[in-house]
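[1] Just need the structure, nothing else, for what follows:
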Amino acid sequence: MTADARFWDRIAPKYANAPIRDLDAYRYTLERTRSYLKDSDRVLELGCGTGSTAIALAASAAEITATDLSEGMLKVGQERAWNAAASNVEFRCCGVLDAPEGPFDAVMAFNLLHLLPDLEAALASIAAKLPAGGLFISKTPCLGEAQGSWKYWMYSIAISLMRLAGKAPGHVDFLDIRTLEAAVQRAGFEIIETGNYPVDTPGRYLVARRR
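    Modelled structure (predicted):
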């Protein structure tokens, strides 16, 4: 088990009970994502956490494979899927690079890309799971947009202190929007929609089509 898996396992109960910070932004993200899914689609979600998003979108796809490297998170997700009668959501324990091969009609990654130590490798792996025309749908906190401000300094200090206290994962990348979108395009995608939900941070929502 990796250090990150142990971290997420440890905080799974607290994470599961924590309220969504910006419920309006989350609901709008779900709404935009639903608009791209078809009831015949096979969907892969990477870094699904406790499964809330996969379960919320279950009725919009034929099947969703929800993956995470934390067994603790997935256990919560399985219980939630059972309670919600979301029988078309399957949970698997794995990281991004060893996720199921597919092919899938869509791959989703919400609040994940900034936590990956090798973004380029992750995006290449995602692209390999999609046929031409397949969709990559993500939302990523772009902490790097605050660079040079007091907010950026506060983020840097807070995350460093949280990591020392065991309250933050081992890697957090301060991505900016330009860097993120350039990496997605280099991986073989055409970006077809973007937005910031929420605007503050920002949480960069991105839909890209495999070329």
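[2] only C-alpha atoms for contact and neighbour calcs from this point on.
    Fine.
[3] Please, where are all the helices along the protein?
    Secondary structure of the chain by DSSP state H: the helices cover 3-17, 23-34, 52-56, 71-83, 119-128, 150-164, 177-186.
[4] Serialize these to CSV and add fields for distance to residue 144.
    Shown next, in CSV, are those (distance: least, C-alpha to C-alpha, whole Å):
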stretch, distance to residue 144
helix 3-17, 22
helix 23-34, 20
helix 52-56, 25
helix 71-83, 28
helix 119-128, 15
helix 150-164, 7
helix 177-186, 8
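[5] Show me what stretch 28-41 is in contact with.
    Applying C-alpha atoms under 8 Å, 6 or more residues apart in numbering, the contact partners of stretch 28-41 are 53, 56-57, 59-63, 104-106, 137, 197, 205.
[6] If we use 6 Å, what do you get?
    Contacts to stretch 28-41, defined as C-alpha atoms under 6 Å, 6 or more residues apart in numbering, come from residues 60-62, 105.
[7] mind checking the end-to-end distance for it?
    21 Å (C-alpha to C-alpha, to the nearest Å).
[8] from the chain's centre, how far out does it sit?
    Distance, stretch centre to chain centre, for stretch 28-41: 15 Å (C-alpha atoms, centre = their mean, to the nearest Å).
[9] From the centroid of the protein, which residue is nearest?
    residue 110 (2.2 Å; C-alpha atoms, centre = their mean).
[10] show me what contacts that one?
    138-139.
[11] about what we covered before: out of the helices of the chain, which gets nearest to residue 99?
    With C-alpha to C-alpha as the measure, helix 119-128 is the member of the helices of the chain nearest residue 99 (8.8 Å).
[12] next one: the closest one to chain centre, how far?
    Between the mean C-alpha point of helix 119-128 and the mean C-alpha point of its chain there is a distance of 13 Å (C-alpha atoms, centre = their mean).
[13] Not counting it itself, show me its contacts.
    Contacts of helix 119-128 (C-alpha under 6 Å, 6+ apart): residue 187.
[14] change it to 8 Å
    Under C-alpha under 8 Å, 6+ apart, the answer for helix 119-128 is 96-97, 101, 107, 113, 116, 136, 183-184, 187-189, 210.
[15] In PyMOL, select just the buried ones from those.
    Of the contacts of helix 119-128, the buried ones can be selected in PyMOL as follows, counting by 16 or more other C-alpha atoms under 10 Å:
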select buried, resi 96+107+113+116+136+183+184+187+188+189+210
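[16] Following up with a second sequence; could you model it the same way so I can compare the two?
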Amino acid sequence: MYTSVEFWDRVAASYATRGVMDGAAYETTLERTRHHLYHLSPSARVLELGCGTGATALRLCDAVTGYVASDASSGMMEQARARKAQADAPNLSLMHAGLGDDALGQAGPFDVVLAFNLLHLLPDLRAGLGQVRALLKPGGMFISKTICPKGASMPLLYRGAFLVFPLLQRWGKLPPGFRKLAVAELDAEIIRAGFEIIETGNYPARPPSHFVVAQRGA
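    Okay, the predicted model is just below:
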């Protein structure tokens, strides 16, 4: 079986050509994120973890003074650099680093950390949330969106896909380490890590892709 980084390196080029599966849910996520970014101080700095091909970073980076988009996959970073080269985004920096890498800590602390479609892939969710907290200034915001299929109502197609998920992972068709989270479980872990949740939503609702805005305590 591929490691997580090997998987994303292998699929990076094809991933960059895919469209968004649920455009309405994606746009809602961007709108709610931008709402919070626009209320930051002019000097605020944002870190996006697991930025992939950089598509979301390019949609959001104009809302802040400094935006760092990071990913552990060199293949994804290559795609992100290609996208940035075709865009007008002077305040966007790209960093080849994964959560827990020293480079991220040295670049921080940040006013906001973003993690979209990442938390369910972390090998240790609790440790990962602790690392996110350490990257933030006191009072900083953590904004994430995470698929939470555990115990949730979902279309028949999704239920069938989750049944064969282990086989698809074994064959290298899906990323390893996928964690089936429940919405309440994820919220509880974020609170346990020292955050106060200030906004949630599910975009889409079935299966829930859980959007959370949380603030780091002192």
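[17] Let me know the closest of the contacts of stretch 28-41 of the first structure to residue 21 of the first structure.
    Residue 21 of the first structure lies nearest to residue 60 out of these, by C-alpha to C-alpha, at 24.2 Å.
[18] Quick check: chain neighbours aside, which residue is closest to the closest one?
    residue 39 (5.3 Å; C-alpha to C-alpha, 6 or more residues apart in numbering).
[19] next one: residue 57 of the first structure
    For residue 57 of the first structure, the spatially nearest residue (C-alpha to C-alpha, 6+ apart) is residue 34, at 6.8 Å.
[20] What is the burial count for the one you found?
    17 (other C-alpha atoms under 10 Å).
[21] ditto for residue 184 of the second structure
    Residue 184 of the second structure: 11 neighbours (other C-alpha under 10 Å).
[22] Quickly note the distance from it to residue 200 of the second structure.
    From residue 184 of the second structure to residue 200 of the second structure the distance is 11 Å (C-alpha to C-alpha).
[23] and if you look at residue 88 of the second structure?
    For residue 88 of the second structure, the distance to residue 200 of the second structure - C-alpha to C-alpha - is 31 Å.
[24] swap in residue 131 of the second structure?
    The value you get for residue 131 of the second structure to residue 200 of the second structure, if C-alpha to C-alpha is used, is 21 Å.
[25] And for residue 77 of the second structure?
    Taking C-alpha to C-alpha, one finds residue 77 of the second structure at 29 Å from residue 200 of the second structure.
[26] Would you mind telling me which of those two has the busier surroundings?
    Per other C-alpha under 10 Å, whichever of residue 77 of the second structure and residue 200 has more neighbours is residue 77, with 25 against 17.
[27] dump the residue contacts of the aligned residue in the first structure for that one.
    Superposed on the first structure with TM-score structural alignment, residue 77 of the second structure falls opposite residue 74. Applying C-alpha under 8 Å, 6+ apart to residue 74 of the first structure gives the contacts 49-51, 67-68, 91-93.
[28] and the gap between residue 74 of the first structure and residue 9 of the first structure?
    Taking C-alpha to C-alpha, one finds residue 74 of the first structure at 9 Å from residue 9 of the first structure.
[29] got it, and residue 206 of the first structure?
    28 Å.
[30] who's more crowded, those two?
    Taking neighbours as other C-alpha under 10 Å, residue 206 of the first structure and residue 9 compare with residue 206 leading, 23 against 18.
[31] distance of the counterpart of the more buried one in the second structure from residue 11 of the second structure?
    Applying TM-score structural alignment, one finds that residue 206 of the first structure aligns to residue 212 in the second structure. According to C-alpha to C-alpha, residue 212 of the second structure stands 28 Å off from residue 11 of the second structure.
[32] do residue 19 of the second structure as well
    14 Å.
[33] neighbour-wise, which of those two wins?
    Counting neighbours by other C-alpha under 10 Å for residue 19 of the second structure and for residue 11 shows that residue 11 has the greater number, 15 against 8.
[34] Distance to residue 152 of the first structure added to the contacts of stretch 28-41 of the first structure, as TSV?
    Formatted as TSV, these follow (distance: C-alpha to C-alpha, whole Å):
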residue	distance to residue 152 of the first structure
60	37
61	38
62	41
105	37
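[35] Weed out the non-buried ones from the residues you listed.
    Buried among the contacts of stretch 28-41 of the first structure (16+ other C-alpha under 10 Å): 60-61, 105.
[36] ok, the residue mapped onto residue 15 of the second structure from the first structure to residue 21 of the first structure distance?
    When the first structure is aligned by TM-score structural alignment, the residue opposite residue 15 of the second structure is residue 15. Distance, residue 15 of the first structure to residue 21 of the first structure, by C-alpha to C-alpha: 12 Å.
[37] more crowded one of these two?
    residue 15 (15 against 9).
[38] Residue 45 of the second structure touches residue 63, doesn't it?
    No. Shown here, residue 45 of the second structure and residue 63 do not form a contact pair, counting by C-alpha atoms under 8 Å, at 10.4 Å.
[39] What count of nearby residues applies to residue 171 of the first structure?
    Residue 171 of the first structure, neighbours per other C-alpha under 10 Å, totals 13.
[40] likewise residue 161 of the second structure?
    Per other C-alpha under 10 Å, the neighbour tally for residue 161 of the second structure reads 11.
[41] Check residue 140 of the first structure too.
    Neighbour count of residue 140 of the first structure, defined by other C-alpha under 10 Å: 24.
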